[in-house]
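1. I would like to see how this sequence folds:
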Amino acid sequence: MFFSEACLCVAGGWRMRLRQSGYLLLRTSQLQTQSLWFGIVTLLYRILVSKWPLYKECIKENRPFDWDEEYRLVDYVVGSKEDFQDLWASVDYVYSSFNVHGNHWVLLCLDLVSCQVQVWDSLPSLTTAEDMTNILLPIRELVPKLLDSTGFFDRRGRSSTYKEPWPIVIVDSIPLQRNNSDCGVFTIKYFEYIATGVGLDTLCQENMSYFRKQLAFQLWTNTPMY
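-> Have a look, this model is predicted:
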C-alpha cells in the first residue's frame, strides 16, 4: 500500500500530513524538552537497501564508503530534503512502512533514543525474528553509519558503541490480522494510534472494513483524519 494523495490534520497539538512523495509526517507541539517528529519514509529505506552491495564491497576491499557522494541519504538526516527540514538530531523516533518478502507490510520504528529498530508486524507467523533480523541488516548497519556521518552521535553526546549495528526488537502484545490481506491497513493504523496516543483496543480485525472505507474517504476528499 502506498500513499498517493495529500492530507493534513491538526488535533491536540499533533499535525499530520499525507504527501504525494509517499510519507506520513507528524509533529507534536513543544510540550516536552524535545520536539518529536514521526515520518513514514519508504524511499530512504529503498535507497539504503540499494546501497548495501556497494557498502559490503567497500568493507571487503578495506576502503571507506563515501557518504558525501550519497547526498540523497544525507539530505534526509540533515534536513536538506524537501519536506524533511528538521535535523534528525532533534528527532526521537522515525516511523516508516517497510515491505517484507515483496508481499507484506510492517511498521518500522527507528528509535533514536535507545538506538534500536522496532518492528510492528501484524502477521508475525510469516517471518521469524531471525529472518527479520537478516532482512533488516542493511538498515540496522547503515542507519548508524549514516547518522554518524552527519555528526548525529556527537550532537547527542552518544558513545561509539551506538555506531555498531542496531538490535531488532519485535514489538509484541499488539493487535494482529487474521487474514492475509490487511497488513497495509494495520501498518497505517499502528502509526496513527501510536502518534495520537490512542489505546489499541479498537484496532482489530473486525474494524478493518471500516478503516479501509475511512482511509479511502479521507484520501479522496483530502479530509483531516481528526
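
2. C-alpha from now on. contacts and neighbour counts both.
-> Will do.

3. All the helices of the protein, residue numbers only.
-> Using DSSP state H, the helices of the chain run over 42-60, 71-78, 129-135, 137-149, 152-156, 183-196, 208-221.

4. right, and these - which one's nearest Tyr93?
-> Nearest of the helices of the chain to Tyr93, taken as Cα to Cα: helix 183-196 at 10.5 Å.

5. And stretch 106-122, how far out from the chain middle?
-> On the basis of Cα atoms, centre = their mean, to the nearest Å, stretch 106-122 sits 7 Å off its chain's mean C-alpha point.

6. Sorry, slip of the keys, the one I care about is stretch 89-103.
-> 2 Å.

7. In CSV: the helices of the chain, plus mean neighbour count and distance to Trp120.
-> Below are the helices of the chain laid out as CSV (neighbours: other Cα atoms under 10 Å; distance: least, Cα to Cα, whole Å):
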stretch, mean neighbour count, distance to Trp120
helix 42-60, 15, 15
helix 71-78, 18, 23
helix 129-135, 14, 11
helix 137-149, 20, 15
helix 152-156, 15, 25
helix 183-196, 20, 8
helix 208-221, 14, 17
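
8. Which among these is found nearest to Val169?
-> Going by Cα to Cα, the one of the helices of the chain nearest Val169 is helix 129-135, 8.6 Å.

9. before we move on, the earlier item: dump the helices of the chain into CSV; add distance to Tyr95 as well.
-> As requested, the helices of the chain are exported to CSV (distance: least, Cα to Cα, whole Å):
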stretch, distance to Tyr95
helix 42-60, 9
helix 71-78, 14
helix 129-135, 17
helix 137-149, 13
helix 152-156, 18
helix 183-196, 7
helix 208-221, 19
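
10. residue contacts, Arg72?
-> Arg72 makes contacts with Lys81, as judged by Cα atoms under 8 Å, 6 or more residues apart in numbering.

11. show me what contacts the residue nearest the centre of the chain?
-> Using Cα atoms, centre = their mean, the residue of the chain that lies closest to the mean C-alpha position is Ser96, 2.1 Å off. Listed by Cα under 8 Å, 6+ apart, the contact set of Ser96 reads 23, 39-42, 107-109.

12. again with Val185
-> Contacts for Val185 were tallied using Cα under 8 Å, 6+ apart; they are 208, 211-212.

13. Go again with 6 Å.
-> Contact partners of Val185, counting by Cα atoms under 6 Å, 6 or more residues apart in numbering, are absent.

14. want to put them side by side, so please do this one too:
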Amino acid sequence: MGTQEFLESCMKNLPLDTFVKGLNPSQAKVEDSLDWLELPKSLKKPTDSLELQKSLKKPAVRLDDRDIELDGENFPDRCLVFVHPTDFKKMQDWQDTRTAIQIGPSMLDGDLAGRIMSASSWLKNYEIDAIMYVFRERTTLKRWNVDRVAFMICVFSDFISKDYQNFCKGIKKYTMDPLLLQYGKGELPSHGKTQMLWNVDVDRMYVPVWVNCNHWIALCISFVTRNIQVFDCGGKKKIKEVEAFAQLIPRIVKAVQSLTIQKHFHITPYNVSYVPMSGLNRLQCHCGVYTIKHIECHVLGLDISMVNDENIWGARIKIMWDLWEAANDLELIERMSKYEPIKCSKPAEYVEIDDL
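-> Here you go, the predicted structure:
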C-alpha cells in the first residue's frame, strides 16, 4: 500500500463527518448558509432592558456583528479570542466570494468555515490539522518566540492507535511502523516538515487526539521530563487511548536516536498526568476548540483557564481569523507552493526495537 492510500485508510477513524445521527442529541447538522459569519444572538448587544440586566452578570462581550463596534482589545484573553473589526470585515468580504483557499493540508472553504462558526458543530480533523499547521509555521518562522517544539496532525495519533494494537499482541514480536520513525525524524507531517529529531532538536510536542469516537483532547508530550500532560475539557481522570502514547513514544525516540547516537537507550513508559479542569464544554460541541486553545495557551505560557465557556465563541471566531489570515499570508503561500508530498515507491522496512 502506498503512503497516500495508507493515510486515507487511517482517516476512516477520524471525525470526517461532523453530524452523526443519534450520537449526540445536542449536535445539530450544519446547513449551508450565506450567514455563517453572523454571530449568535448570545453575543450580540442586548436590545431590551431584561437582556441588558442578564448580560451585566457575564464578562464583557469581545465580539459583535457587522453593525456593532467590536471591543476587547485590552482584555487579558485578547490573543485567544479577540478579532479586530476591520479583520472581521475582511472575513465577511471573503465569505461573499465563496472562494476556497489552501491552508496547509486543508482547504479553507464554506464547509470548513461553517463548522468553525457553528455552536452545534464538532470540529473535524481538517480544521484541527490546519491550525496545527499554522502553529508549526509560526514557530518555524520565529513569529512565536518558542523553540524546540513540534506539532502533530490528527493522522499521527491514529497511527499510534493502530500500531499500539500490534504492540499489545506481544512486545517481542512488535515491529514499528516506518512512518512513525519519519515523524520522529521531523520528515512528517509533510506540510511544514522540520527535519528535527525528537529529544535531540525537539523537547516537547503537542498532539490532538480523537477519543471514544466523539471527543477531542490535547496532549503535551515532554521528551525531557518523560511526561504526558493530558488536556481534556471534559475533566476525565483516565483515558485509555493515552496509554498508547505512553508506551510507543519512548520506542520511537529510541529508534530515532539510535540512527545518530551510538548509545543504548532503556525503554520505560512515560508518566501521564491530567491537567485539572472542570465545568467546561457544557454544550458538548466545543471540545475541538478547547483542544486547539489549550495547546495555544500551553505553548505561549498562558493559563488554560483563560479560555472557558464564557468566551468559547470568541475562540471559534479567532480560530477562523487565524486560518483566514494564514491562507492569505504571502510568505506561507510561497512556502506552500514548494510543498512536496511524501513518496513511498516501495514498502519501507519495519524498525525492530529491543527492550532493554
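
15. all strands of the stretch 51-200 of structure 2, in order?
-> Using DSSP state E, counting those that start in this stretch, the strands of the stretch 51-200 of structure 2 run over residues 101-103, 106-108, 149-151, 175-176.

16. I'd like these as CSV, with distance to Leu280 of structure 2 and mean neighbour count appended.
-> As requested, the strands of the stretch 51-200 of structure 2 are arranged in CSV below (distance: least, Cα to Cα, whole Å; neighbours: other Cα atoms under 10 Å):
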stretch, distance to Leu280 of structure 2, mean neighbour count
strand 101-103, 29, 20
strand 106-108, 28, 19
strand 149-151, 24, 23
strand 175-176, 37, 19
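
17. got CSV for those strands, with distance to Tyr126 of structure 2 too?
-> Below are these laid out as CSV (distance: least, Cα to Cα, whole Å):
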stretch, distance to Tyr126 of structure 2
strand 101-103, 10
strand 106-108, 6
strand 149-151, 15
strand 175-176, 26
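
18. hang on, the earlier thing: please pull up the equivalent of the residue nearest to the centre of structure 1 in structure 2.
-> For Ser96 of structure 1, the aligned residue in structure 2 is Val207 (criterion: TM-score structural alignment).

19. Asp182 of structure 1 too?
-> So Asp182 of structure 1 corresponds to His286, using TM-score structural alignment.

20. count of neighbours near its match?
-> When neighbours are defined as other Cα atoms under 10 Å, His286 of structure 2 has 26 of them.

21. Also Met152 of structure 2?
-> 19.

22. just Phe65 of structure 1 next, same as before
-> Neighbours of Phe65 of structure 1 (other Cα under 10 Å): 16.

23. Could I get the contacting residues of it?
-> Applying Cα under 6 Å, 6+ apart, one finds that Phe65 of structure 1 lies in contact with Cys58.

24. how close does it get to Phe153 of structure 1?
-> According to Cα to Cα, to the nearest Å, Phe65 of structure 1 and Phe153 of structure 1 sit 18 Å apart.

25. is it true that Val78 of structure 1 touches Phe84?
-> No: between Val78 of structure 1 and Phe84 there is no contact under Cα atoms under 6 Å: 8.4 Å.

26. Translate Leu147 of structure 1 into the numbering of structure 2.
-> Under the alignment (TM-score structural alignment), Leu147 of structure 1 pairs with Val253 of structure 2.

27. List the residues that contact its match.
-> Contacts for Val253 of structure 2 (Cα under 6 Å, 6+ apart) come out as none.

28. Quickly note the distance from it to Ile153 of structure 2.
-> The value you get for Val253 of structure 2 to Ile153 of structure 2, if Cα to Cα is used, is 18 Å.

29. now Asn328 of structure 2
-> Distance of Asn328 of structure 2 to Ile153 of structure 2, computed by Cα to Cα: 21 Å.

30. more crowded one of the two?
-> Between Asn328 of structure 2 and Ile153, counting by other Cα under 10 Å, Ile153 is the more crowded of the two (24 against 13).

31. So the more buried one is in contact with Ala130, correct?
-> No: with contacts counted by Cα under 6 Å, Ile153 of structure 2 stays clear of Ala130, the gap being 8.7 Å.

32. quick one on the thing from earlier: between the helices of structure 1, which one is closest to Arg15 of structure 1.
-> The nearest among the helices of structure 1, by Cα to Cα, is helix 183-196 at 9.7 Å.

33. so how far is the closest one from its chain's centroid?
-> Relative to the chain's own centre, helix 183-196 of structure 1 is displaced by 11 Å; criterion: Cα atoms, centre = their mean.

34. And for stretch 192-207 of structure 1?
-> 18 Å.

35. Which residue comes closest to Leu188 of structure 2 once chain neighbours are left out?
-> Closest residue in space to Leu188 of structure 2, ignoring its immediate chain neighbours: Gln182 at 5.8 Å, by Cα to Cα, 6 or more residues apart in numbering.

36. ignore the last one, Arg136 of structure 2
-> Closest to Arg136 of structure 2 by Cα to Cα, 6+ apart is Phe151, at 5.9 Å.

37. Next up, the contacts around that neighbour.
-> Phe151 of structure 2 is in contact with 136, 205-206, counting by Cα under 6 Å, 6+ apart.

38. Map it onto structure 1.
-> When structure 1 is aligned by TM-score structural alignment, the residue opposite Phe151 of structure 2 is Gly39.
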